[in-house]
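S.K.: Here you go, sequence then predicted model.
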Amino acid sequence: MTHAEIVKQVAWKDLKDLSIREMLIENNLTLPWLFSSWLLAYFGYYALALPCSAFFFLTGLRQVHNGFHNSLGTNKFLTWFTLFSNSVLMMASIHAVKFNHIRHHKYCLSEEDYEGKSAGMSWYGAILYGPVHMFLIHKVTLQLGNRKYVRNVIAELAAIAAFAFIVFYFNIAFLMYHVIVMVFGEFLMAFFAVWTVHHDTDEHPEMARTQRGGWKNKITFSMFYHLEHHLFPAVPTIKLPELAKRIDEVLPELEKKNTF
């Protein structure tokens, strides 16, 4: 079954709109985890801060991912600010990630898809490739992006550099911890954000992997409903469980490869 055929059979357009409650959730999901990690790290409880940092990184990915597809329910400036501020907090130009992610949807797993390069690697190869992946994402955007993208990437990289300089120059320990953990998280992006959801899907790249099972999707904040996202990229993450239910009801025969 083709992508176009699936889109015709599943009702999804009503899922694009967010209620005020849903909009507030999507735009503030990161804050409890960020402040909890900072507070714990400030008092030296780094072992307890680490899972909070991991959940901040995960929810940050969810937030900016919705921003890529204009699914945060906010205006252009606030969406831009979300991407810019998360660039500083997550230690990577999110506009560079956006540029490559939009290309990923257009050229999924082809030679032009620089985001998807690690999908064809082994799991350990994708992990080792992580630093190269992050360098390539920025390099490609600066080379192929339009002026607006380039300006945003340069501004974000400058803000990241200024933030890191202040943190390390003034020896702010809890923020030094945050910077190091975020950089480590970025280096794992090729594995967690690409390989896990796209490995062994070369024959039908648009049919990404997905995840069923309530507790798994709860602890991953619904970020592994990736089949659903590729089929209906305009649907916000908070609506993906409902979308998955509709797909299962209308197309029970559709092959669904598990993420984990």
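M.R.: Structure received.

S.K.: can we go C-alpha only for contacts and neighbour counts from here?
M.R.: OK.

S.K.: Run through the helices of the stretch 151-260 of the chain in chain order.
M.R.: 173-187, 189, 196-198, 214-219, 226-231, 240-250 (DSSP state H, counting those that start in this stretch).

S.K.: residues in contact with the fourth one?
M.R.: If I follow you right, that is helix 214-219. Applying CA atoms under 8 Å, 6 or more residues apart in numbering, the external contacts of helix 214-219 come out as 211, 223-224.

S.K.: where's the residue nearest the centre of the chain, which helix or strand?
M.R.: Among the residues of the chain, the one closest to the centroid is residue 61, at 3.4 Å (CA atoms, centre = their mean). Residue 61 belongs to helix 46-68 when assigned by DSSP states H and E.

S.K.: returning to what we had before: could you single out the most deeply buried of the helices of the stretch 151-260 of the chain?
M.R.: helix 196-198 (a mean of 25; mean count of other CA atoms under 10 Å).

S.K.: how near is the residue nearest to residue 220 when sequence neighbours are not counted to residue 161?
M.R.: The shortest distance from residue 220 to any non-neighbouring residue, by CA to CA, 6 or more residues apart in numbering, is to residue 58 (7.4 Å). Counting by CA to CA, to the nearest Å, the gap from residue 58 to residue 161 is 22 Å.

S.K.: Against that first model, consider the following:
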Amino acid sequence: MKTRKISTSHFTLTRAQQIMELSRPWVLLAVYVLLAWQQLWWLAVPVAFATCLAAFVQLHDSIHQSLGLTKKSHSLLLTLSALLLLKSGHALKVTHLRHHGQCLSEDDPEGEPAKWTLKEVFLNGPYHIFTLRFASLRIAPNTRRLQLLETGLTVLLLVGFIALYSMTGSLVGLVYWAVAFVLSALMPLWASYIPHRMAHRNPARLAGAQSAQFWTPIISSFAFHHLHHTYPKVPTALLAKAARELPEPEAHQH
């Protein structure tokens, strides 16, 4: 039986919500730099983690062009927000859209960790970062130049962080890079393994959905993962609202 397509066009950000979604990672980045420059590391490191998570949300919504911007603006924001994670945004877009189109198939590199054991997720996490880069080049050779340009920019950022430390002794850049690396290495766990291995009626997921009425991206990544697969154009900020108002997806749909 053919499934009736449900419109999600009314799930759009208000102007205030849009400003919040667009500015959040950059405001957090400024706060991190200020705290790190003052060597208040006990505050700076958590803010760095929050910056990376905010960047991930902005990156993800840019991939699905759900922030109410033009196509060109979404593309630019995709590049910029991914740089906060020291990644190529357009490379991540390739593998993420493949994940939506061929979820957990043999050719779904982003979803591959969902098939691993928990031990493999932790051991292979850092390596998986690099395999995704090569997979994106294979899947979308037409964007290879842009992907390589963005990768080059991430390398330049790292070189800049090292130079900053060499010339001034400041760890501001290197500590941020370390935080971004740790989150990236754990991404197979919180962005693939947990969302796909945890049943959408699991008590932990339901508890996460209850607490995600405010901005909690790492909770939303698994609490509403099944909903996102069915309604990918709904912005992350409105997933809790969509969960209340849209029909619950069947488990096989994601």
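M.R.: Thanks, I have the structure now. Since this is a predicted model, take the numbers as computed values, not measurements.

S.K.: on that earlier part again, go through the helices of the stretch 151-260 of the first structure and name the closest to residue 5 of the first structure.
M.R.: helix 226-231 (10.4 Å; CA to CA).

S.K.: Give me the mean deviation of that closest one from the second structure.
M.R.: Mean deviation of helix 226-231 of the first structure relative to the second structure after superposition (mean CA distance after the TM-score superposition for the first structure): 0.8 Å.

S.K.: Off-centre distance for that helix?
M.R.: Taking CA atoms, centre = their mean, to the nearest Å, one finds helix 226-231 of the first structure lying 13 Å from the centre of the chain it belongs to.

S.K.: What helices and strands are in contact with that helix?
M.R.: For helix 226-231 of the first structure, the packing partners by 3 or more CA pairs under 8 Å, 6 or more residues apart in numbering; DSSP states H and E come out as helix 3-9, helix 240-250.

S.K.: Can you give the distance of stretch 104-115 of the first structure from its chain's centre?
M.R.: On CA atoms, centre = their mean, the centre of stretch 104-115 of the first structure falls 16 Å from the chain's centre.

S.K.: Map residue 84 of the second structure across to the first structure for me.
M.R.: In the first structure, the residue matched to residue 84 of the second structure (TM-score structural alignment) is residue 89.

S.K.: Could you pull up the residues touching that match?
M.R.: By CA under 8 Å, 6+ apart, the neighbours of residue 89 of the first structure are 179, 182.

S.K.: Give me the three-state assignment for it.
M.R.: helix (DSSP: H, G, I helix; E, B strand; the rest coil).

S.K.: Highest neighbour count among the contacts of helix 214-219 of the first structure?
M.R.: Comparing the contacts of helix 214-219 of the first structure by number of neighbours (other CA atoms under 10 Å), residue 224 comes first, having 25 neighbours.

S.K.: measure residue 161 of the second structure to residue 175 of the second structure for me?
M.R.: Per CA to CA, residue 161 of the second structure is found 9 Å from residue 175 of the second structure.

S.K.: again with residue 246 of the second structure
M.R.: Separation of residue 246 of the second structure from residue 175 of the second structure (CA to CA) stands at 41 Å.

S.K.: Switch the contacts of helix 214-219 of the first structure over to a markdown table; also include distance to residue 123 of the first structure.
M.R.: Below are those laid out as a markdown table (distance: CA to CA, whole Å):
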| residue | distance to residue 123 of the first structure |
| --- | --- |
| 211 | 18 |
| 223 | 19 |
| 224 | 17 |
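
S.K.: closest to residue 10 of the first structure among the residues you listed?
M.R.: Closest approach to residue 10 of the first structure among the contacts of helix 214-219 of the first structure (CA to CA): residue 211, at 18.5 Å.

S.K.: My guess is that closest one contacts residue 225. True?
M.R.: Yes. Under the criterion of CA atoms under 8 Å, residue 211 of the first structure makes contact with residue 225 at 5.6 Å.

S.K.: picking up where we left off before, buried residues, the helix holding residue 61 of the first structure. List them.
M.R.: Neighbour counts over helix 46-68 of the first structure (16 or more other CA atoms under 10 Å) mark 46, 49-50, 52-68 as buried.

S.K.: ok, back up a step: want to try TSV for the helices and strands packed on helix 226-231 of the first structure, with distance to residue 31 of the first structure as columns?
M.R.: Shown next, in TSV, are these (distance: least, CA to CA, whole Å):
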stretch	distance to residue 31 of the first structure
helix 3-9	34
helix 240-250	22
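
S.K.: nearest to residue 78 of the first structure, of those?
M.R.: Closest to residue 78 of the first structure of those, according to CA to CA: helix 240-250, at 22.7 Å.

S.K.: packing partners for that closest one?
M.R.: With contacts defined as 3+ CA pairs under 8 Å, 6+ apart, helix 240-250 of the first structure has these neighbours: helix 226-231.

S.K.: and the helix it packs on, which stretch of the second structure?
M.R.: Residue span in the second structure matched to helix 226-231 of the first structure, by TM-score structural alignment: 225-230.

S.K.: Kindly report the same for stretch 33-48 of the first structure.
M.R.: Using TM-score structural alignment, stretch 33-48 of the first structure lines up with residues 28-43 of the second structure.

S.K.: about what we covered before: the residue nearest to residue 220 of the first structure corresponds to which position in the second structure?
M.R.: Per TM-score structural alignment, residue 58 of the first structure is aligned with residue 53.

S.K.: Could you tell me how far its match is located from residue 33 of the second structure?
M.R.: The value you get for residue 53 of the second structure to residue 33 of the second structure, if CA to CA is used, is 16 Å.

S.K.: And residue 89 of the second structure, by the same measure?
M.R.: Counting by CA to CA, the gap from residue 89 of the second structure to residue 33 of the second structure is 23 Å.

S.K.: Looking at these two, which one has more neighbours?
M.R.: Counted by other CA under 10 Å, residue 89 of the second structure and residue 33 do not tie: residue 89 has more neighbours, with 27 against 17.

S.K.: wait, the more buried one sits on residue 151?
M.R.: No. With contact defined as CA under 8 Å, residue 89 of the second structure does not reach residue 151; the gap is 9.0 Å.

S.K.: Next up, the contacts around residue 94 of the first structure.
M.R.: By CA under 8 Å, 6+ apart, the neighbours of residue 94 of the first structure are 64, 83-84, 86-87, 153, 156.
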